[in-house]
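Enquirer: Sequence plus the predicted model coming up.
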Amino acid sequence: MSIIDEKDHVNFETNASRAKDLIKNDNWNGAFKYLKAAVEADPNYAEGYNLLGIYYTRNHNYPEAIENFRQALHSDFDLTEAHYNLASLYLEREEYNMALPHFKEVVLADPEDSETYNLMGVCCAKSGMAEDAKTFFSESLRLQPDNISAAVNISKLLIKNNEISEAKGILLYFIKKGIANFEVHYLLGIVYKILEDFPRALHHLREAVLEDKNNAEAYNLLGECCVKMNFDKQAESFFVMAARLDTAYLDAYYNLGNLYYNQQKYHDAILTLEEYLRTKEATDFIDSLWADSKSKDETVPLYNLLGNCYKATNNPVKAREIWEKSLSILPEQQDIKEAVSGLSQTSQMHKRISLVID
């Protein structure tokens, strides 16, 4: 069966025109057969291949999409739209090194394209090229000072590199202009927390959760700020909210358990920390089925805290069990080794005393 009826009687111009008319009406499925006929009639029809690439992308057939975008560029390397579409697809597939050269072709054709510079920065940041990323984000902001996405992206890099004043200046610009979104408030919350200006940090983090009520990280940071200000009740509420929003969020569980421990609410701390570990063990089992080898080092502080809780409740058996798990992950912990040794001595003393009584 031919691709379209009466194929021999329909020329290239008619197929291309029909395809474009259907696309204007968002009828990509209807346009497909005419696009195929057009590129078969003219194998150098670059725009047709580009449109086929878009069609396949919309239908999540990424190998065919990539092939058609490449074919478009083979026919016309200067077709900027095909470079942009191919780069965007690579970016979505997290193939950052493949995306970057095509984004570069876009800005060579249009040096004023702020958003593409921002996307180039994203590719570099994801590829570990932080300085190149900062250069591209800066250029994006120079071209478009109100580009919040570029401002947020460069601020994240600056905060990571401890360039706090620079990040603060960029973010405050959007506050002064009254165009800040939740990400700006969230990052400013982090900035002020680092600067130990906890009232300001609380203000911006609250603004962040007002716009994004499912942001577990922001609730956790609110809790941490409240702890620093001795607002323990509020801190507890924020940590609980963070843990509810993300049951795999270690920091929230650790912070809540540590808060209870410092309040000598050891049983509450144990319940909290054990709940996290049950969830984690189930997740680790699923990950093991997919051969996903994740580092367990991050759980060591939680195991150590849980061991302290069991010790405080006079349960040396559980304390030893938990601390030995911690040591199996990170053996060179002298303080934990000494804590386990202390439990052994205590246990032996109890045994000797029991023999005397008998």
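Expert: Noted; the coordinates are in hand.

Enquirer: okay, CA-based contacts and neighbour counts for the rest of this
Expert: OK.

Enquirer: Can you tell me, leaving aside adjacent residues, what's nearest to Asn44?
Expert: Sequence neighbours aside, Ser75 is the residue nearest to Asn44 in space, at 5.2 Å (criterion: CA to CA, 6 or more residues apart in numbering).

Enquirer: Look at the one you found and say how many residues are nearby.
Expert: The number of residues packed near Ser75 is 16, by other CA atoms under 10 Å.

Enquirer: Please compare the first structure with the one that follows:
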Amino acid sequence: MSSLNDQAIALIQEGKYEEALQLLNQQIEENPNDAAAYINFGNILAQFNEIEKAERFYQKAITLDEKAGAAYYSLANLYYNQERFQEAAVLYEKAVHNGIQDSDAYFMLGMSFVNQDQTKLALPYLQRASELTEEDAEVFFQYGLALAKIEQGEEAIRNLKLAVELDAEHADALYNLGVAYAGFVEDAKAAIDCFERAIEVQPDHYLALNGRQIMKQALEQ
């Protein structure tokens, strides 16, 4: 017989939240020191935007088990979504130190620094996220952007190309790849190609439209 926690998780995955909450309530009553039950309860509350209640459940889980990586991670997500990036970064770091070692955790930690305009602090985490995934276009896009900001042109282009290969309709990745071609290797034709592909995907992409015009004028001179 699977545990009440396992049963609750299965119900959550089926969208049966009320039944899941009943099981988690039962688990907490029978095992008041079970951090996982509080985390799962908090995850349901967060899904329904019960932010303050969810926060209390995550904090309770952390008081019960200070090594509960999932509690730090879930609470970090809560703060990140509220644009409390500094607090989120601290909690993502604790999540990573306590066993949450997947690409998403490193990516969100990096993005917490990106959103504080701390590109150099973000870089190692975005790099680690890119090493742990082969299929997440957004990871390679954000890592490419960060590399471009610190003038690492060749690596920026490589990662932005990976983002575009994974998601051919990522207009912002296409646009920024065009900018990188223009700025780092002065390849106007490659830049125009990227801008035109971005415009195909998103006809009102103002920056790509502007970039294409500037590059065409440069070629005509």
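Expert: Perfect, I can see it now. Bear in mind the structure is a predicted one, so any value in this text is a computation, not a measurement.

Enquirer: quick one: the residue nearest to Asn44 of the first structure from Lys33 of the first structure, how far?
Expert: Remark: distance between Ser75 of the first structure and Lys33 of the first structure (CA to CA, to the nearest Å) = 20 Å.

Enquirer: before we move on, the earlier item: just tell me what the residue nearest to Asn44 of the first structure corresponds to in the second structure.
Expert: Aligned by TM-score structural alignment, Ser75 of the first structure pairs with Leu64 of the second structure.

Enquirer: my guess is its match contacts Asp34, does it?
Expert: Yes. Look at Leu64 of the second structure against Asp34 with CA atoms under 8 Å: they come within range, at 7.4 Å.

Enquirer: returning to that earlier point: spit out the contact partners of the match of Ser75 of the first structure.
Expert: Counting by CA atoms under 8 Å, 6 or more residues apart in numbering, Leu64 of the second structure makes contact with Asn33, Asp34, Ala35.

Enquirer: which one of the residues you listed sits closest to Asn49 of the second structure?
Expert: Nearest to Asn49 of the second structure among the contacts of Leu64 of the second structure, counting by CA to CA, is Ala35 at 20.8 Å.

Enquirer: In the first structure, what residue corresponds to the closest one?
Expert: Checking with TM-score structural alignment, Ala35 of the second structure has Ala46 as its match.

Enquirer: now Ala129 of the second structure
Expert: Per TM-score structural alignment, Ala129 of the second structure is aligned with Ser140.

Enquirer: same question, Ile157 of the second structure
Expert: Under the alignment (TM-score structural alignment), Ile157 of the second structure pairs with Lys168 of the first structure.

Enquirer: and that match, how many neighbours does it have?
Expert: By the measure other CA under 10 Å, the count of residues near Lys168 of the first structure is 20.

Enquirer: likewise Leu126 of the second structure?
Expert: 30.

Enquirer: try Gly153 of the second structure
Expert: Gly153 of the second structure has 18 neighbours, counted by other CA under 10 Å.

Enquirer: Check the gap between the closest residue in space to it that isn't next to it in sequence and Glu151 of the second structure for me.
Expert: The shortest distance from Gly153 of the second structure to any non-neighbouring residue, by CA to CA, 6+ apart, is to Phe184 (5.5 Å). Computed as CA to CA, the Phe184 of the second structure to Glu151 of the second structure distance reads 8 Å.

Enquirer: rewinding a little: mind checking how far the match of Ala35 of the second structure is from Leu52 of the first structure?
Expert: From Ala46 of the first structure across to Leu52 of the first structure, the span is 10 Å (CA to CA).

Enquirer: Next: Glu321 of the first structure.
Expert: In terms of CA to CA, Glu321 of the first structure sits 61 Å off from Leu52 of the first structure.

Enquirer: element containing the one residue sitting closest to the centre of the second structure?
Expert: Nearest to the geometric centre of the second structure sits Met108, at 4.4 Å (CA atoms, centre = their mean). Counting by DSSP states H and E, the element that carries Met108 of the second structure is helix 103-114.

Enquirer: what range in the first structure matches that helix?
Expert: So helix 103-114 of the second structure sits over residues 114-125 in the first structure, by TM-score structural alignment.

Enquirer: Just confirm Ile54 of the first structure contacts Ala65, I think it does.
Expert: Yes. Here Ile54 of the first structure reaches Ala65: they are 6.7 Å apart, a contact under CA under 8 Å.

Enquirer: what ranges do the helices span in the second structure?
Expert: Assigned by DSSP state H, the helices in the second structure fall at 4-13, 17-30, 35-47, 51-64, 69-81, 85-97, 103-114, 119-131, 137-149, 153-166, 171-184, 188-201, 206-220.

Enquirer: ok so, going back, enumerate every residue touching the match of Ala129 of the second structure.
Expert: Listed by CA under 8 Å, 6+ apart, the contact set of Ser140 of the first structure reads Asp113, Ser114, Glu115, Thr116, Tyr117, Asn118, Asn147, Ala150.

Enquirer: so how many other residues sit close to the second one?
Expert: So the one you mean is Ser114 of the first structure. When neighbours are defined as other CA under 10 Å, Ser114 of the first structure has 22 of them.

Enquirer: correct me, but it touches Phe136?
Expert: No. Judged on CA under 8 Å, Ser114 of the first structure makes no contact with Phe136 at a distance of 9.1 Å.

Enquirer: Residue in the first structure paired with Glu52 of the second structure?
Expert: By TM-score structural alignment, Glu52 of the second structure lines up with Pro63.

Enquirer: and Tyr17 of the second structure, what pairs with it in the first structure?
Expert: Residue pairing (TM-score structural alignment): Tyr17 of the second structure is matched to Trp28 of the first structure.

Enquirer: mean deviation of the match of helix 103-114 of the second structure from the second structure?
Expert: In the superposition with the second structure, the average deviation recorded for stretch 114-125 of the first structure is 1.4 Å (mean CA distance after the TM-score superposition for the first structure).

Enquirer: Now the residue nearest to the centre of the second structure. Nearest residue, chain neighbours left out?
Expert: Closest residue to Met108 of the second structure apart from its sequence neighbours, by CA to CA, 6+ apart: Tyr92 at 7.3 Å.

Enquirer: And for Tyr96 of the first structure?
Expert: Nearest non-adjacent residue to Tyr96 of the first structure, counting by CA to CA, 6+ apart: Cys123, 4.9 Å away.

Enquirer: burial measure for the one you found, as a count.
Expert: A total of 27 residues lie near Cys123 of the first structure under the criterion other CA under 10 Å.

Enquirer: Touching, it and Arg93? I think so.
Expert: No. Using CA under 8 Å, Cys123 of the first structure makes no contact with Arg93, being 11.4 Å away.

Enquirer: can you tell me which residues contact Tyr266 of the first structure?
Expert: Shown in contact with Tyr266 of the first structure (CA under 8 Å, 6+ apart): Tyr260, Cys309, Tyr310, Ala312, Thr313.
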